[in-house]
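Novice: model this:
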Amino acid sequence: MADAILMGEPMALFHADEEGALEDVSRFTRSLAGAEVNVGIGLRRLGHEVTYITKLGMDPFGKYIFRALEREGIGREFITFDKERQSGLVMKSRVNSGDPVLEYYRKNSAATYLTPADVEHVDFNGVRV
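Specialist: Predicted coordinates:
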């Protein structure tokens, strides 16, 4: 059993490869984003067993997120795919100073449709966090 079970919305992050307004940037690099994902990756790198609960779209970004979590060693047994909705996305500007601009595309994403039924079958016995 996992030491920690996290639940949230992982997203595909597109961060700008050059400075400037997002509408003017021509190249982005894709990576993984999400507060709970970041916590999970940190815990995993400290040697803890981590499992994630979420819903992903059955789209290229959902498949990317699923594989990225696997590469990080995060359990995916409680991740389901939604054929009707998309996975969440976020775009991040590159800045030399100050805070970057973040644009989220998550309205009606698969993860926003998580319900209590999605966790009813999860056995939390022995889970520390």
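
Novice: all contacts plus neighbour counts: C-alpha atoms, from now on.
Specialist: OK.

Novice: Surely F78 is in contact with V50?
Specialist: No - under the criterion of CA atoms under 8 Å, F78 is not in contact with V50, lying 11.4 Å apart.

Novice: who has more neighbours, those two?
Specialist: More crowded of F78 and V50, by other CA atoms under 10 Å: V50, with 24 against 16.

Novice: Name the residues of stretch 64-78 that are buried.
Specialist: Along stretch 64-78, the positions that meet the burial threshold by neighbour count (16 or more other CA atoms under 10 Å) are 64-66, 69, 73-76, 78.

Novice: how about JSON lines for those residues, with distance to L46 and secondary structure added?
Specialist: Shown next, in JSON lines, are the buried residues of stretch 64-78 (distance: CA to CA, whole Å; DSSP: H, G, I helix; E, B strand; the rest coil):
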{"residue": "Y64", "distance to L46": "24", "secondary structure": "helix"}
{"residue": "I65", "distance to L46": "21", "secondary structure": "helix"}
{"residue": "F66", "distance to L46": "21", "secondary structure": "helix"}
{"residue": "L69", "distance to L46": "16", "secondary structure": "helix"}
{"residue": "G73", "distance to L46": "12", "secondary structure": "coil"}
{"residue": "I74", "distance to L46": "12", "secondary structure": "coil"}
{"residue": "G75", "distance to L46": "15", "secondary structure": "strand"}
{"residue": "R76", "distance to L46": "19", "secondary structure": "strand"}
{"residue": "F78", "distance to L46": "22", "secondary structure": "strand"}
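
Novice: What is the nearest of these to T29?
Specialist: The closest of the buried residues of stretch 64-78 to T29 turns out to be Y64 (CA to CA; 13.3 Å).

Novice: Now show me the structure for the sequence below, then we'll compare the two:
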Amino acid sequence: MRTPDVLTFGESLVSLRSAGPLATGGTLTTHVAGAEANVAIALARLGHRSAWVGRVSTDELGEFVLRQLRGEGVDTGGVVRDAERSTGLMFLERRTADLTRVQYRRAGSAGSALTVDDLRAPLAAGARVLHLTGITPALSPSAREATAWAAKSAGIPVCLDVNYRARLWSRDAARAVLAPLAAHASIVVASDDELDLVGDVDTLLRQGADAVLVKLGAAGARAHTRDGVHHAGALTVTAVDTVGAGDAFTAGYLSGRLDGLDVDGCLRRAVTLGAFAVSTSGDWEGLPRRDELSMLDNHETGSTIR
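Specialist: Below is the predicted model of the structure:
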């Protein structure tokens, strides 16, 4: 595969989804999950070259992760197969119509054993953008070291999605790690309740960020740049599953940037992918191909394309 447009790394999980409470049993469906993998898949579906690096087990679950990613066009040539550790699991239950609950089984997983050495060759091979998230450094000391090394050594624009996970670490612990990482980022992405973990907008722009993206949920999103503040409203859709929406948003913005769109165009694509994500089931399964990007323009609820 040619040099990727976007290189990303982190932990890909096997997600076991239940339509109802896990405690009552029932059928589980198997999927691939993980913030970085979601971004890589979203970009590949839009025709960009994306590569994902990480560690997966040598068993059937590790093979499942790789087959899914490769099937979506993601380059996995830099993936390390770990014979000593298992691939992490995520159990996701639809507890009520409005509430989804997640449980992890990822302690000591192959993905958490990521090291600097795992990233040296893929990063040296080049990319147009390096994408990383605040999830990876929360997994283990070695993953934290690898993330910091990559952010400092990339030599290419870095996109940091804060992606705070309270089950992985405290806000104080996250802030101590993520604020220094953000100083190396060209693009910083955060929900409005995550921004304080990496600093205020003015500080981030002074440190060198080209854009600070603030996700506002149903209110859309803002992009803070040195030229001012841009806003895009959310598209009106029926929310079905919000898991993965933030990753879709980030991928949409990166896609627009790779295509040379202005900030408003990038934001529009970002909220469009976010709308696809929340209005379809799965972390990434309902995300659009490039020729589908206009499907939600001026659509009506319940409409059919004939």
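
Novice: Could I get the TM-score for this pair?
Specialist: Remark: TM-score between the superposed chains equals 0.92 [TM-score structural alignment, normalised by the length of structure 1]; 126 aligned residues with a CA RMSD of 1.2 Å.

Novice: which residues of structure 1 fall in helices?
Specialist: If DSSP state H is used as the criterion, the helices of structure 1 fall at 35-45, 60-71.

Novice: Need the ones you listed in JSON lines (columns: distance to F124 of structure 1).
Specialist: Formatted as JSON lines, the entries for those read as follows, by distance: least, CA to CA, whole Å:
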{"stretch": "helix 35-45", "distance to F124 of structure 1": "17"}
{"stretch": "helix 60-71", "distance to F124 of structure 1": "20"}
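
Novice: Would you mind giving the buried residues of stretch 64-78 of structure 1 as CSV with distance to V101 of structure 1 added?
Specialist: As requested, these are exported to CSV (distance: CA to CA, whole Å):
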residue, distance to V101 of structure 1
Y64, 23
I65, 22
F66, 26
L69, 25
G73, 30
I74, 28
G75, 31
R76, 30
F78, 32
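
Novice: that older thread, which one of the helices of structure 1 lies nearest to E120 of structure 1?
Specialist: Distances from E120 of structure 1 to each of these were compared by CA to CA, and the smallest falls on helix 35-45, at 20.0 Å.

Novice: residues contacting I53 of structure 1?
Specialist: I53 of structure 1 makes contact with 5-8, 76, 78-79, 119, according to CA atoms under 8 Å, 6 or more residues apart in numbering.

Novice: M58 of structure 1: which of those residues is nearest?
Specialist: Here the nearest of the contacts of I53 of structure 1 to M58 of structure 1, counting by CA to CA, is I79; it sits at 11.5 Å.

Novice: burial count for that closest one?
Specialist: Other residues lying near I79 of structure 1 total 17 when counted by other CA under 10 Å.

Novice: Just tell me what R120 of structure 2 corresponds to in structure 1.
Specialist: Taking TM-score structural alignment as the alignment basis, one finds that R120 of structure 2 is matched in structure 1 by E120.

Novice: Now do the lengthiest helix in structure 2 against helix 35-45, angle only.
Specialist: If you go by DSSP H, structure 2 has its longest helix at helix 263-278. Between the axis of helix 263-278 of structure 2 and that of helix 35-45 there is an angle of 110 degrees, by axes from the mean of the first three to the mean of the last three CA atoms, to 10 degrees.

Novice: excluding its backbone neighbours, what's nearest the most centrally placed residue in structure 1?
Specialist: Most central in structure 1 under CA atoms, centre = their mean is P10, positioned 1.3 Å from the mean C-alpha point. In space, P10 of structure 1 comes closest to G34 once its chain neighbours are excluded; the distance is 4.8 Å by CA to CA, 6 or more residues apart in numbering.

Novice: What of E72 of structure 1?
Specialist: Leaving aside its sequence neighbours, E72 of structure 1 sits nearest to I41 (CA to CA, 6+ apart; 6.4 Å).

Novice: ok, how many other residues are close to the match of R120 of structure 2?
Specialist: The tally of other residues near E120 of structure 1 (other CA under 10 Å) stands at 8.

Novice: right, and N38 of structure 2 touches D247 too?
Specialist: Yes - using CA under 8 Å, N38 of structure 2 is in contact with D247, at 6.2 Å.

Novice: Check the contact lists of those two and give me the overlap.
Specialist: Contact criterion CA under 8 Å, 6+ apart; no residue bridges N38 of structure 2 and D247 by contacting each.

Novice: which parts of the longest helix of structure 2 are buried?
Specialist: Those would be 263-278, for helix 263-278 of structure 2 by 16+ other CA under 10 Å.

Novice: that older thread, so what corresponds to the residue nearest to P10 of structure 1 in structure 2?
Specialist: The alignment partner of G34 of structure 1 in structure 2, by TM-score structural alignment, is G34.

Novice: Contact partners for its match?
Specialist: Residues in contact with G34 of structure 2 (CA under 8 Å, 6+ apart) are 10-13.

Novice: need those in CSV with distance to G88 of structure 2, can you?
Specialist: Output for the contacts of G34 of structure 2, formatted as CSV (distance: CA to CA, whole Å):
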residue, distance to G88 of structure 2
G10, 12
E11, 8
S12, 7
L13, 5
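
Novice: Show me which of those is closest to D172 of structure 2.
Specialist: Of all the contacts of G34 of structure 2, the one sitting nearest D172 of structure 2 is G10; the distance, using CA to CA, is 21.6 Å.

Novice: isn't R44 of structure 1 right next to E70, touching?
Specialist: No - between R44 of structure 1 and E70 no contact is recorded; they are 11.4 Å apart, counting by CA under 8 Å.
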